[in-house]
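Student: Next come a sequence and a model predicted from it.
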Amino acid sequence: MPVKLVLACSSAVGKTCFFTMFETKTFPGFHLGATLEVSSAKVEVDVGRMMTVSIWDTAGQERFNSVNPSYYRRAAGAILMFDLSRKETLKDIDRHIKQIYKVVDPSEIVLVLVGKQK
């Protein structure tokens, strides 16, 4: 069974570009999306030990706030991204954490905060 990770943040932070880099190992440049994408890949977590990781790229637009929590179920980790040049995206992190904790017990998920600079 793959380990499920979710990407969560405000729109236009760079979450989908991060997701695409994981999937293709290339930087895609600009992307404007409003859908859920899922990608799986085998990664080495220890010398000689491979694990399948499934990354779920959720929609960042506010109109998807009611849908995104359903994607957080059974996630082992969440990557919370913000844009260093846009303070409101850092303030939104608290909202994303509260959404995640509504469906996943805090003791069962690892949260990673990533600040992106242009």
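Tutor: Happy to help now that I have it.
Student: from here on, contacts and neighbour counts on C-alpha atoms
Tutor: Fine.
Student: Show me the helices in this protein, by range?
Tutor: Ranges of helices within the chain are 15-24, 68-72, 87-103, based on DSSP state H.
Student: Measure how buried residue 111 is and give me the count.
Tutor: Per other CA atoms under 10 Å, the neighbour tally for residue 111 reads 15.
Student: who's in contact with it?
Tutor: Residues counted as contacts of residue 111 (CA atoms under 8 Å, 6 or more residues apart in numbering) are 77-80.
Student: quick revisit: now mean neighbour count too, for the helices of the chain, in JSON lines please.
Tutor: Shown next, in JSON lines, are those (neighbours: other CA atoms under 10 Å):
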{"stretch": "helix 15-24", "mean neighbour count": "18"}
{"stretch": "helix 68-72", "mean neighbour count": "19"}
{"stretch": "helix 87-103", "mean neighbour count": "16"}
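Student: Looking at those helices, which is nearest to residue 53?
Tutor: Closest approach to residue 53 among these is made by helix 15-24 (10.4 Å; CA to CA).
Student: re earlier: now tabulate the helices of the chain in TSV and tack on distance to residue 32.
Tutor: Converted to TSV, those look like this (distance: least, CA to CA, whole Å):
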stretch	distance to residue 32
helix 15-24	8
helix 68-72	17
helix 87-103	16
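Student: Those helices: which one's closest to residue 3?
Tutor: Closest among the helices of the chain, once you apply CA to CA, is helix 68-72, at 12.3 Å.
Student: Comparison target, given below:
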Amino acid sequence: MDLTLWQYQFRIIMLGDSTVGKSSLLKRYTENMFLESINQTVGVDFYVHFLEVELGVRVKLQFWDTAGQERFRSVTRSYYRNSVGGLLVFDITNRASFDRIKDWHTEVCERVQPHKVLFVLVGQKSDRDAAGERAVSREEAEKLAGQLGMPYLEASAKTGHNVKESFELLARRVYQGLLSGEVELQEGWDGVKCAAPQALQLQRASQATASKASNSNKKCCG
């Protein structure tokens, strides 16, 4: 394994109803491209992107773009278990796609046990807000995200607004979860791959020491 390519690999799954713009978000992020008309995903498509999550730490992001239609659900469900991150996407002009976010979240959480998936909620097609097409307010989307324990961003694959931020927020959230121990490497699970597990152990030990020192200083200065 060539350690110069990446230290970690994260598998990220795209979730949400059909036509909310999951594939468009991925194309904008990985290829900086937007197509007004795009074929609906059949089954699962794959994308790869590399990101430096912090200085000197390179991550390979493997994206699984799942079909939103019910008839493909038996195929897409098989990919949940080997994912460490999920981008939950709805269309801000489509109320029904927002109302089904809880169902998507519940379905994934039930099927990934005993593993854990970290999420970011994304309201897609924010460019249509100015035209008065919004059907879901930012406030209620933020409230749902809070209830589900995840951050919320509004993005537009068409303009590029918050696309990079959405994916990188999720990647960094997974990375921090890995350092804190919230996400655990496990044999037979492909959600996270680590090129040098020993280095991760050293990073965790260093972070724990720094955290203890910080807490000690707070007590002294309190």
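Tutor: Here it is on my side, so go on. All values derive from a computational prediction rather than experimental measurement.
Student: What does the TM-score come to for these two?
Tutor: The pair, once superposed, lands on a TM-score of 0.90 when counted by TM-score structural alignment, normalised by the length of the first structure; 118 aligned residues with a CA RMSD of 1.7 Å.
Student: among the helices of the first structure, which is nearest residue 54 of the first structure?
Tutor: Proximity of those to residue 54 of the first structure was assessed by CA to CA; the nearest stretch is helix 15-24, lying at 10.2 Å.
Student: Report the separation between the corresponding residue of the second structure for residue 39 of the first structure and residue 53 of the second structure.
Tutor: Using TM-score structural alignment, the partner of residue 39 of the first structure in the second structure is residue 47. Look at residue 47 of the second structure and residue 53 of the second structure: by CA to CA, to the nearest Å, they are 18 Å apart.
Student: what does residue 81 of the second structure give?
Tutor: The spacing between residue 81 of the second structure and residue 53 of the second structure, counted by CA to CA, is 24 Å.
Student: you'd agree residue 101 of the second structure is up against residue 90?
Tutor: Yes: applying CA atoms under 8 Å as the test, residue 101 of the second structure and residue 90 come out as touching, 7.3 Å apart.
Student: any idea how far the aligned partner of residue 74 of the first structure in the second structure lies from residue 193 of the second structure?
Tutor: Taking TM-score structural alignment, the alignment pairs residue 74 of the first structure with residue 82 from the second structure. Applying CA to CA, the value for residue 82 of the second structure to residue 193 of the second structure is 11 Å.
Student: next one: residue 139 of the second structure
Tutor: 36 Å.
Student: which of the two has more neighbours?
Tutor: For residue 139 of the second structure versus residue 193, the count of surrounding residues by other CA under 10 Å is larger for residue 193: 19 against 9.
Student: Quickly find the element holding that one.
Tutor: In the assignment (DSSP states H and E), residue 193 of the second structure maps to strand 192-194.
Student: Show me what residue 11 of the first structure aligns to in the second structure.
Tutor: Aligned counterpart of residue 11 of the first structure in the second structure: residue 18 (TM-score structural alignment).
Student: How many residues are close by the residue nearest to that match when sequence neighbours are not counted?
Tutor: Spatially, and ignoring its direct neighbours in sequence, residue 18 of the second structure is nearest to residue 68 (4.0 Å; CA to CA, 6 or more residues apart in numbering). By the criterion of other CA under 10 Å, residue 68 of the second structure has 23 neighbours.
Student: you'd agree residue 67 of the second structure is up against residue 74?
Tutor: No: under the criterion of CA under 8 Å, residue 67 of the second structure makes no contact with residue 74, lying 10.4 Å away.
Student: The two - which one has more neighbours?
Tutor: When residue 67 of the second structure and residue 74 are compared for neighbours, residue 67 comes out ahead with 25 against 10, by other CA under 10 Å.
Student: now for that one: what does it line up with in the first structure?
Tutor: With TM-score structural alignment as the criterion, residue 67 of the second structure matches residue 59.
Student: Now do the contacts for that match.
Tutor: Residue 59 of the first structure sits next to 8, 11, 33-36, 68 when contact means CA under 8 Å, 6+ apart.
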